[in-house]
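Colleague: My questions concern the predicted model and sequence given below.
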Amino acid sequence: MELFRDKLPPLNEGVAPETEDVRAALQRLVRSSTFAGSQRLQDFLVYVVEESLNGRADEIRAKTIAMDVYGGTVAEMSRRENVVRVDAGRLRRKLVEYYAADGRDEGTVFDLPKGGYAPQISIRSPEMAQPGLPEPKSIPRAWPRPFIGIVGAFILLCGAAAFALLSTKREVPTSLPVEGLSRDERSAIFDASPMRLQAVNLANSGRDLIFPALEPARLSAALTIFKAAIESDDSYFGGHAGAAQVASTISLLTSDTDLSRDMLRYADTQASRAIELAPESGWSQSAKAWVEFTKGNWPEAVKFSYRAQRLAPNDVHVLEFVSLVLLYSGSFEQVVEISEETLSKVVLDRGYVFQNAMGSAKFHLKDFEGAVSAFEQVTEKGGPVGPVSVAYLMAAHQMLGNESKAKSLSEKLSREWPDSRVDLLFQSLFENPKYGVELGDAMKRAGWRPKS
């Protein structure tokens, strides 16, 4: 975790923070927008910090976390220990994201060094705290206008660089192009232009921030990072493709019509630039597909989606957008087919949105057991969790007759996302609104009531 610490202002080594300050900082962290919707990671961090404060840091093991935090039977412990290891990596990445944004002025810093699960808790010098960035507004309020100043760019560059460097250490098969480039390719790019490599690293780190897309802070941070990639090397297509995807998503979600129009115009320009620079890239094609979807051009969106899938059949980030376009177009069988084909070829280090899309598609195909299984697998692998996945999981359990489980999920949705109107969102996203109505009806039968 040294890379992470190098990207933060200097810490006061050897200075132990007060227990009261640690717990206060921990509460600010778990209540932050960065950790919103990541209940398991919140529980993970709270547990290891409390164990450390109570003098049991040396006793923290994957097995103790699996038993005390995740629960389950003895027979399930082996599987749950694997989940702990995956979640530890997710938590490290979340901490990088937190201290680059919500926690940029935080004085008490939590670190989870690799090789163990005992946290390191340090004090950051107040005079070295990072300058503030504008607070992102939340949906449905207007999003902040895209802007990147010199100071803000530097902070996000540092945080994203750490995030990208940490991401390259994931233990995933070489056939899975999560990062898109091999070590030799990265070395070759560095020899030609270190700024190009920086742009590549930034763009790849930005891809991991896009989902869950209903978290405004994530999209704001992702757009800033992609803009920084463009500033590093305007000729690298990835910065433009990523900026197009994020700006289109903001255009879809904001209630500010002027901002929506501006974001869509910007996204269209960036997608065209990505196509111009790298028409053979699945990422460029998927960005174009997402922009066309946002514009309501369904035939074009589907055409570019299929092309993107053919060009990059194993790129999980490309498949995230491809599967969503096909899902909203009502091509449910194709979503399931593409997703299952990908899962048969690659081993994933975590869950991805295309798996959630497969769960949604199975719901609309009336395969409710398959829908539940898909969403639960994403959750267990540390994939994106938000009101959309909870809503579909709730609806699927209701259709299976698991009313108590459905009611429990309904209560969680109302408690943790009280203003969420997933039903209305999906009526606006689907080419045929009846599928959004179908979801909303199942949610209401489970006891969910929209906030008036």
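Modeller: Right, received. Where do you want to start? Residues are numbered from 1 along each chain as shown.

Colleague: Could you use CA atoms for every contact and neighbour count after this?
Modeller: OK.

Colleague: ranges for the helices of the stretch 201-350 of the chain?
Modeller: 216-232, 237-253, 257-277, 282-295, 298-311, 316-328, 332-345 (DSSP state H, counting those that start in this stretch).

Colleague: Export those helices to TSV and append columns for mean neighbour count.
Modeller: As requested, those are exported to TSV (neighbours: other Cα atoms under 10 Å):
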stretch	mean neighbour count
helix 216-232	25
helix 237-253	28
helix 257-277	20
helix 282-295	28
helix 298-311	20
helix 316-328	25
helix 332-345	17
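
Colleague: among these, which is nearest residue 440?
Modeller: helix 316-328 (15.3 Å; Cα to Cα).

Colleague: Tell me which other helices or strands the closest one touches.
Modeller: Applying 3 or more Cα pairs under 8 Å, 6 or more residues apart in numbering; DSSP states H and E, one finds that helix 316-328 contacts helix 282-295, helix 298-311, helix 332-345, helix 353-364.

Colleague: In addition, the following structure is provided for comparison:
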Amino acid sequence: MDTLRLAGKISVREVTYPKIASKLTHYLFENMTETKGNSTCRDKSGNDLSVEEKRAAVASVVESRIFANSPRLKEFLIYVTEKSLSEEGADLSAKSIGFHLYGRDTVDETNSANFVRVEAGRLRRSLDDYYDSDGRADAVRVQIRKGGYAPTFERHVVSAQSPAADGTARPLLSGGPKKLRLVLFACVLLAVIALGVFEVLRPGPRPDDAELAARVERQALMEQSPAALEAANMALQARGLIYPIFDAHRQMLTTELFRAAIEIDPNSALPYAGAAQTLGSLALLSIAGARHDNFLAEAREMRDRALELDADHEWVQSAAGWVAFVERDFESAMRYSERALSLAPENGNVLDFYGVVAVASGEFEKGLQAGDRDRPREGENTRFAYLNILGAAYFHLGLYHEAISAFEEGNASGGPVSALGVVYLAAAYSSVGREQDGRRMIDQIEKSWPGFPIEEFLTRLHREPDTARQLVKKLRSVGWSE
């Protein structure tokens, strides 16, 4: 039973030698050290820690690889730490942090609190990532608990041995045959891992896990048939051309690529999933009427065929979520999209469709998480679409300056440009008093997308009518009219 439980600690999706070694080492420490029934000694109050130890713990975090590209999170952690260590620690409110650290307007308390809450959430997630990786062996850990901003510190010391009941030191291998069987099994497994580590460390270029998995998949498809491999390759290439998803001409062209892939191999789920997404977007852009109904009917057919062929593929689940979204079944759309994300949490295409569904469904915090600049992303080229998602989420949370920054960064980086993105940017400019820039964006919409039905499309896109009305009101204030 011990060996089965140990094997169960290692997920099948994570079977690489370095990850197995890390998990096994952690498991052995947890199970082979005892301190009154607990595997570690922790003082969660942090009362026994000196100021120097607390500052050193924070320094380890901000100097780590995880925080290398997050200067704002570094500033946040250092600021709240220093405040908590001083006599001013009691004033760690969202209003105070927003004003003193970020220069936020103290009069607009709601937007300031939203901004600080979002940054605190990002910091908590990054701290979790740090202590799950580079900081796993740190003797002192810092956390920002939910519901507040003051940091807490705790010791995190793994005992090499623990005292027995009579006060004498207990040997590491005490515990009888059960413990001995575990140790023997661990030794055998470690020997196997050592061979694998030799392979990993052997000189010469080696593909990463994602590339290795892709190679294996391509080899399997080739063994199935050259047509299967060609169809999958064409579908993946077309997938990178989907963005911007709210551009009708692009969706029409990309749909034809997916149709061509289907002709090459009618039994490949991927081109059906892609066609379901592009046809769903065309139905959404058509608003209503016969064109809308025809596009949506075909999108459903493509979705159903994809689910029939490979329901466990993240792209198929993402496509099913998108079609449900176009059908205005927002609960199913989120459920499918979250399932896709659980299957491929770092896939950029899955993240982007999930983010759009989340923002349009009113789940703005989830939209922020999907568009987080620091979130790992992989997969076919999505052309910085996540920055538009981030900008829209910021806008609906009342963080207009941050929204403008995200949209402008996306445009400067070569991100996808669509009428919807320009609409949001115009509304954000209007919200911060930049009427001239807002009017300039309105002129661009009328020149580049003449006749684009802004109000109808926003109403069709968003779950709540008030969300669409908020945008329209901002546009009218800078001169837009139906």
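Modeller: In hand now; what should we look at? On a predicted model such as this, the values are computed, not experimentally measured, just so you know.

Colleague: Superposing both, give me the TM-score.
Modeller: Remark: TM-score between the superposed chains equals 0.57 [TM-score structural alignment, normalised by the length of the first structure]; 275 aligned residues with a Cα RMSD of 2.4 Å.

Colleague: ok so, going back, to residue 121 of the first structure, which of the helices and strands packed on helix 316-328 of the first structure lies closest?
Modeller: helix 353-364 (32.7 Å).

Colleague: Would you mind telling me which of the helices and strands packed on helix 316-328 of the first structure is nearest residue 447 of the first structure?
Modeller: Short answer: helix 353-364, nearest of those by Cα to Cα, at 18.4 Å.

Colleague: Mean deviation, that closest one versus the second structure?
Modeller: For helix 353-364 of the first structure, the mean deviation from the second structure after alignment is 1.5 Å (mean Cα distance after the TM-score superposition for the first structure).

Colleague: Surely residue 161 of the first structure touches residue 202?
Modeller: Yes. Here residue 161 of the first structure reaches residue 202: they are 6.3 Å apart, a contact under Cα atoms under 8 Å.

Colleague: Now tabulate the helices of the stretch 201-350 of the first structure in CSV and tack on distance to residue 410 of the first structure.
Modeller: Supplementary listing: those in CSV, determined by distance: least, Cα to Cα, whole Å:
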stretch, distance to residue 410 of the first structure
helix 216-232, 23
helix 237-253, 23
helix 257-277, 30
helix 282-295, 29
helix 298-311, 32
helix 316-328, 23
helix 332-345, 25
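
Colleague: Residue 398 of the first structure is nearest to which of these?
Modeller: helix 332-345 (20.4 Å).

Colleague: Show me what that closest one is packed up against.
Modeller: Using 3+ Cα pairs under 8 Å, 6+ apart, helix 332-345 of the first structure sits against helix 316-328, helix 353-364.

Colleague: Let me know which of those helices is the nearest to residue 48 of the first structure.
Modeller: Nearest to residue 48 of the first structure, of these and by Cα to Cα, is helix 353-364 at 28.4 Å.

Colleague: quick check: angle from the closest one to helix 316-328?
Modeller: 20 degrees (axes from the mean of the first three to the mean of the last three Cα atoms, to 10 degrees).

Colleague: and helix 353-364 of the first structure, how far out from the chain's middle?
Modeller: 16 Å (Cα atoms, centre = their mean, to the nearest Å).

Colleague: Mean per-residue distance, the helix or strand just after it versus the second structure.
Modeller: Remark: after helix 353-364 of the first structure, the chain's next helix or strand is helix 368-380, criterion DSSP states H and E. Following the fit onto the second structure, the mean deviation recorded for helix 368-380 of the first structure is 1.3 Å by mean Cα distance after the TM-score superposition for the first structure.

Colleague: Can you tell me how far the alignment partner in the second structure of residue 218 of the first structure is from residue 295 of the second structure?
Modeller: Under the alignment (TM-score structural alignment), residue 218 of the first structure maps onto residue 250 of the second structure. Going from residue 250 of the second structure to residue 295 of the second structure by Cα to Cα, to the nearest Å gives 15 Å.
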